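Participant: build me a structure from this.
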Amino acid sequence: MSQSFSRTPETDIIDYRSAEHLLAARDPRGAIKLLDEVIGQHPESTAARLLRARAFFAAAQLRAAELEFTIVLEREPDNAFAHFALARTFERANRPDQAKRHFRLAAALDPQPEYVTAARFEQT
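Facilitator: Below is the predicted model of the structure:
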């Protein structure tokens, strides 16, 4: 989709916020389209990549979600949510060993009840 206007920082913020709303409204593909533009302009934006990863996950595009979550974790290895979300992605892709590792990392970084329960520390 070609846009006839030049992008501005404000445009990117509006697109990012609109993508958040689309994801909340269960339109992950719409969110992905907006975030592709934002990330095209700001490839260093970890927040935009994390949101796009969530949208990919919601759209059942698991390989793309895995790639985006991995990029986020390369930049922010202590991001507990990204570990948790990557674990959910692996779980959904039937890769339980990789899921378990990231569930445990998430719980170790941030012992939220949801993370700790998913980590299943009592099971080895």
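Participant: CA atoms for contacts and neighbours, from now on please.
Facilitator: Will do.
Participant: find the residue at the geometric middle of this structure.
Facilitator: Ala53 (3.0 Å; CA atoms, centre = their mean).
Participant: let's see this one next, to set against the first:
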Amino acid sequence: MDDELQAPPLIFPGRGPETAYRTAHDLLARRAPREALEVLEPALAEEPGNTGLRSLRALAYLLRAQLGPAEAELAALVEERPDDDWVRHALGRSLERQSRLAEALPHLRLAAAMSGDPEHELAVLRVERRLAETGERSFDDLA
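Facilitator: Purely as a prediction, here's the structure:
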């Protein structure tokens, strides 16, 4: 006998990518990435090229520590939108969390230069320090 309480399924008003975006954004703000993915996947099936929905899916993957899918989504978004500082930063963070520091640093540096965001600049300093500690060279240093 299963004594666990089961939560009712999530029901969201409205349809379409705009509603999915707002709902998923709210769920991610509440740190509910699994539920956000449940909202995003059907919307992305209808609009697979929607970059806003794809960015939220990448964030949900990051929050769930699904770094492979996050990296794949973010790399594709960087190809499509190389001037998006959030996408660059998120890709750099995904690579950093996989201990691929040399690959992460160029993305983090670009994001910091584009945004001027102190959090982005701190990420650059953190990765540079970790690279110096390991003696590893960044891709930028090899060029």
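Participant: one step back: any idea how far the residue nearest to the centre of structure 1 is from Ile39 of structure 1?
Facilitator: Per CA to CA, to the nearest Å, Ala53 of structure 1 is found 12 Å from Ile39 of structure 1.
Participant: circling back to that earlier point, now which residue in structure 2 aligns to the residue nearest to the centre of structure 1?
Facilitator: When structure 2 is aligned by TM-score structural alignment, the residue opposite Ala53 of structure 1 is Ala58.
Participant: what's the helix or strand for its match?
Facilitator: helix 51-63 (DSSP states H and E).
Participant: buried sites along that helix?
Facilitator: Residues Thr51, Leu53, Arg54, Ser55, Leu56, Arg57, Ala58, Leu59, Ala60, Tyr61, Leu62, Leu63 are the ones in helix 51-63 of structure 2 that count as buried (16 or more other CA atoms under 10 Å).
Participant: quick one: the last one and Pro33 touch, right?
Facilitator: If I follow you right, that is Leu63 of structure 2. Yes. Contact criterion CA atoms under 8 Å: Leu63 of structure 2 and Pro33 qualify, at 6.4 Å.
Participant: re the thing from before, residues touching the nearest residue in space to the residue nearest to the centre of structure 1 that is not next to it in sequence, list them.
Facilitator: Of all residues not flanking Ala53 of structure 1 in the chain, Ala65 sits nearest, at 4.5 Å (CA to CA, 6 or more residues apart in numbering). Neighbouring residues of Ala65 of structure 1 by CA atoms under 8 Å, 6 or more residues apart in numbering: Arg52, Ala53, Arg54, Ala55, Phe56, Phe57, Leu86, Thr89.
Participant: next one: Leu109 of structure 1
Facilitator: Asp78, Asn79, Ala80.
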